[in-house]
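In: below: sequence and its predicted model.
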Amino acid sequence: MKRNLLVVALVVFMPEISMAYTACTGGVTFDLEACAKINFEESDKYLNSNYKSLFATLSEGDRDVLVKAQRKWVSYKESTCQGAYDATFPGEEAGIDKWSCLDQITRARKRELEYLKSGIGGDEFFRAADIVSKFYEHGKRENFISKLVKEFSKDSDSKWREYVSNNCALAISRVHDQKDQCVARQEFYKY
């Protein structure tokens, strides 16, 4: 029994163990930007691996939903990170901001794909929601989730809304997520 648990733990956490992120330190903008780009490329490599792995396990209908969600997510990621770049351009740190944005959004999507494949990892959001709720919602997680869902309902970014809609349809189908919890999780991890 213990051996089986060890094997499961290694399979689940092996991608995280093998992902080596570089701490971007230093005072030269060019080096910081290059480091941020390398981190994004590493994250993107693992995201693509997770996507292919999940895709292979899905029914044809769920594959269509995943493809739609991924396309909307890519559009959202590109426009959001271009916005991060534009907000600081012509400053020297514009490139750092863009690559860091791409990396952070990609890491969040990678975790979401892992959750959709295995059902493992959703507790991370609930732990964070419980902490926030403790300080701002008198310990009522439902209130915090409701606020996140309400915030999502006000969002006018069609790429984001379509991504969340398709992603949550898949989460409901695959891991029996509750729609409000899925929407709240997406909004919580939004860049």
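Out: Sure, I can see it.

In: going forward, measure contacts between C-alpha atoms and count neighbours the same way
Out: Will do.

In: ok, for residue 41, nearest residue in space, not its chain neighbours?
Out: Computed as Cα to Cα, 6 or more residues apart in numbering, the closest residue to residue 41 that is not its neighbour in sequence is residue 103, at 7.8 Å.

In: isn't that neighbour up against residue 38?
Out: No. With contact defined as Cα atoms under 8 Å, residue 103 does not reach residue 38; the gap is 9.1 Å.

In: comparing the two, which residue is more hemmed in?
Out: Under the neighbour definition other Cα atoms under 10 Å, residue 103 and residue 38 were set side by side, and residue 103 has more, 23 against 18.

In: center of the chain - which residue?
Out: Nearest to the geometric centre of the chain sits residue 108, at 2.0 Å (Cα atoms, centre = their mean).

In: this is the comparison structure:
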Amino acid sequence: MKTMLTLSIALGLAVTAASSASAQSQATMNANAAQELQRADRALNSQYTATMGRLSPASRTLLRTAQRTWISFRDQQCRFEASGVQGGSAYPMVHSTCLARLTTDRTRQLRTLSQCQEGDLSCPR
């Protein structure tokens, strides 16, 4: 009987510890995703500034409008992608991961635009 009681207590403690670790792990994953989004956002802002510096005033206006529209798209797209876990503990991670992914993609697009060669007709100046 004493062995059964000890086993039950040990099992209960293990389940409690696993539940606690799981909640802590989700919180950690949420925080890591938020940090990755901050890094991606800093890289985007840096590249956006560099790209704007290479453009004519008319092209700057066009890029500014495109960027604002893109931000709206990105935010709506990630709300949609994360909607399956809305209200859950994983929502911040899923949402931030989506935002970081799309932000990184946009940074690459802006980098490509800022590095295009003279004579490239698809290259805004």
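Out: Nice, I can see it. This one's a predicted model, so the numbers in the text were calculated from it and none came from an experiment.

In: and the TM-score between them?
Out: With the length set by TM-score structural alignment, normalised by the length of the second structure, the two chains reach a TM-score of 0.73; 100 aligned residues with a Cα RMSD of 2.0 Å.

In: picking up where we left off before, return the residue of the second structure aligned against the residue nearest to residue 41 of the first structure.
Out: With TM-score structural alignment as the matching criterion, the partner of residue 103 of the first structure in the second structure is residue 100.

In: that match: helix or strand, and which one exactly?
Out: Element membership for residue 100 of the second structure (DSSP states H and E) is helix 91-114.

In: how close does that helix sit to the first structure?
Out: With mean Cα distance after the TM-score superposition for the first structure, helix 91-114 of the second structure departs from the first structure by a mean of 0.4 Å once superposed.

In: would you mark the buried spots in that helix?
Out: 91-104, 106-107, 110-111, 113-114 (16 or more other Cα atoms under 10 Å).

In: off-centre distance for that helix?
Out: For helix 91-114 of the second structure, the gap between its own C-alpha mean and the chain's C-alpha mean amounts to 6 Å (Cα atoms, centre = their mean, to the nearest Å).

In: can you check stretch 78-96 of the second structure too?
Out: With Cα atoms, centre = their mean as the basis, stretch 78-96 of the second structure stands 11 Å off its chain's centre.

In: ok, back up a step: right, and the match of residue 103 of the first structure touches residue 35 too?
Out: No. Contact criterion Cα under 8 Å: residue 100 of the second structure and residue 35 do not qualify, at 9.4 Å.

In: where's residue 173 of the first structure relative to residue 65 of the first structure, distance?
Out: Residue 173 of the first structure is 10 Å from residue 65 of the first structure, where distance means Cα to Cα, to the nearest Å.

In: so these two - more neighbours on which side?
Out: Ranked by neighbour count (other Cα under 10 Å), residue 173 of the first structure and residue 65 place residue 65 first, with 19 against 13.
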